[in-house]
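>>> Sequence first, then the predicted structure:
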Amino acid sequence: MRWNHRNRTAAFLLVSAALVSGCLTTQPEPLRAPEENPSAVLDTTYGLIDAIAQQAPAWVKNGPVLVATFVDVDQLEHSSTLGRAITEQASTRLVQLGFPVVEVKLRASLFVKQDTGELLLSREIGQIAREQSARAVLVGTYAVGKRAVHINAKLVDPTQGTILAAQDSVLALDSHVKSLLR
């Protein structure tokens, strides 16, 4: 085939059209919901506590540790099923790692709010820790985002108010986790 001016022009237009169409903006793919993983909460909590345990001073294992309910970072007097589940799992993991944990549900001196859990308010931590001879208090918050829950845990010296260990984690906001945020 002979490439005359008409054929060259047609070829040029076809190639140009192909190149331009590749540059056109396409519709973004809709965000897919994360795949549900019912063990993600447990895995995330255990990872947080493992990191806290590694950072904690050795003397913390000599005395009781209190575990406060993990609360919503925007409403420190509010928790959810997720916050209470993280609290229970954190207590379990601390015990598994050799920390003596005081079961706060057996104590009447804590601020207990129905449907929330055992909340250790900052003004009461020193008093409660003295009553329980606690060496440390594990406190935590969670923040719900568009696609994830951000979790923070801190091991605090209740007499000094200093943070002995701290760790952050992110939990995918799948349908299982959403169901726990009530």
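Thanks, I have it. Numbers count the residues shown, from 1 in each chain.
>>> hey, let's count contacts and neighbours off CA atoms from now on
OK.
>>> which residues in the chain form strands?
Taking DSSP state E as the criterion, the chain carries its strands at 65-67, 71-72, 111-113, 117-119, 136-144, 148-156, 163-172.
>>> so of the ones you listed, which one's packed in deepest?
strand 65-67 (a mean of 26; mean count of other CA atoms under 10 Å).
>>> TSV for the strands of the chain, including distance to residue 14?
Shown next, in TSV, are the strands of the chain (distance: least, CA to CA, whole Å):
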stretch	distance to residue 14
strand 65-67	69
strand 71-72	58
strand 111-113	71
strand 117-119	68
strand 136-144	50
strand 148-156	46
strand 163-172	46
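>>> between the ones you listed, which one is nearest to residue 99?
With CA to CA as the measure, strand 65-67 is the member of these nearest residue 99 (7.1 Å).
>>> Second structure follows, compare the two:
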Amino acid sequence: MKMVNWKGISALLVVGVLLTGCASNKAARVSDQKVDLVEEVGDATQILVKNAVVPINKQKAILSTSFANIDNLQESSTFGRLIGDTVAGDLVGGGFNVIEIRLRNSLYMEPRVGEFMLSRELRHVSAEHDAQAVLVGTYAVGGEYVYVNARLVSVNDSRVLSSYDFRLPLNRDIRKMLSSNR
């Protein structure tokens, strides 16, 4: 009859428990990861302006909208409104002429094509304010991050003048803002 090595089994159980604890602590750290949302969005805004294919004229208006949920472009959230407002505020801080518009159904993305389409109402608003571009964006929720795309789109021909992607950790604050849809 073979003897059972209880010390070996006990050691394996202890190692297993410790490894399980480490794995669950890592998941907890990701969800509790701190982020300076204002700083991250500010950095993204600077890159957005810097990467424009044509210089953005500070005298001509940029129309600002809320960022939309990429899975439902008619939907935003506290997160989408905050990101749009923060980018707009950073543009104003950079000396740009920003006009806020909250046109829910006037600007949309064609689902199969993925190009922005500007409605007659938006064209009217942009002409009224001599606007050169509209600030638009989308966000997508992943497992550990929320992925954000910000774009400056020409109001004249719907051409993307600049685009920048960034991600933010999906922590408690951001999850709470995402759960509050319109």
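Great, that's in hand. Owing to the predicted nature of the structure, the values given are computational and were not obtained by experimental measurement.
>>> wait, which of the strands of the first structure is closest to residue 35 of the first structure?
Here strand 163-172 is closest among the strands of the first structure (CA to CA), at 8.8 Å.
>>> elements contacting the closest one?
For strand 163-172 of the first structure, the packing partners by 3 or more CA pairs under 8 Å, 6 or more residues apart in numbering; DSSP states H and E come out as helix 40-55, strand 148-156.
>>> could I get the ones you listed as JSON lines with distance to residue 166 of the first structure?
Converted to JSON lines, these look like this (distance: least, CA to CA, whole Å):
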{"stretch": "helix 40-55", "distance to residue 166 of the first structure": "6"}
{"stretch": "strand 148-156", "distance to residue 166 of the first structure": "4"}
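>>> now for these, which one comes closest to residue 180 of the first structure?
Of all those, it is helix 40-55 that lies closest to residue 180 of the first structure, at 10.0 Å by CA to CA.
>>> now that closest one: which residue numbers in the second structure?
The aligned range for helix 40-55 of the first structure in the second structure is 36-51, by TM-score structural alignment.
>>> Can you point out the buried residues in the matching stretch?
For stretch 36-51 of the second structure, a neighbour-count test (16 or more other CA atoms under 10 Å) marks 41, 42, 44, 45, 48, 49 as buried.
>>> Identify the residues contacting the corresponding residue of the second structure for residue 161 of the first structure.
Matched by TM-score structural alignment, residue 161 of the first structure corresponds to residue 158 in the second structure. The contact partners of residue 158 of the second structure, taken as CA atoms under 8 Å, 6 or more residues apart in numbering, are 116, 117, 118.
>>> number of nearby residues for the second one?
By the criterion of other CA atoms under 10 Å, residue 117 of the second structure has 17 neighbours.
>>> Please state the offset of the longest helix anywhere in the second structure from the chain centre?
The residue-count maximum for a helix in the second structure (DSSP state H) belongs to helix 6-31. Its chain's C-alpha centre and that of helix 6-31 of the second structure lie 35 Å apart, by CA atoms, centre = their mean, to the nearest Å.
>>> What residues sit buried inside that helix?
Within helix 6-31 of the second structure, the residues scored as buried using 16+ other CA under 10 Å are residue 31.
>>> And the residue nearest the centre of the first structure?
residue 151 (2.4 Å; CA atoms, centre = their mean).
>>> any idea how far the corresponding residue of the second structure for it is from residue 137 of the second structure?
Correspondence of residue 151 of the first structure to the second structure, assessed by TM-score structural alignment: residue 148. Look at residue 148 of the second structure and residue 137 of the second structure: by CA to CA, to the nearest Å, they are 7 Å apart.
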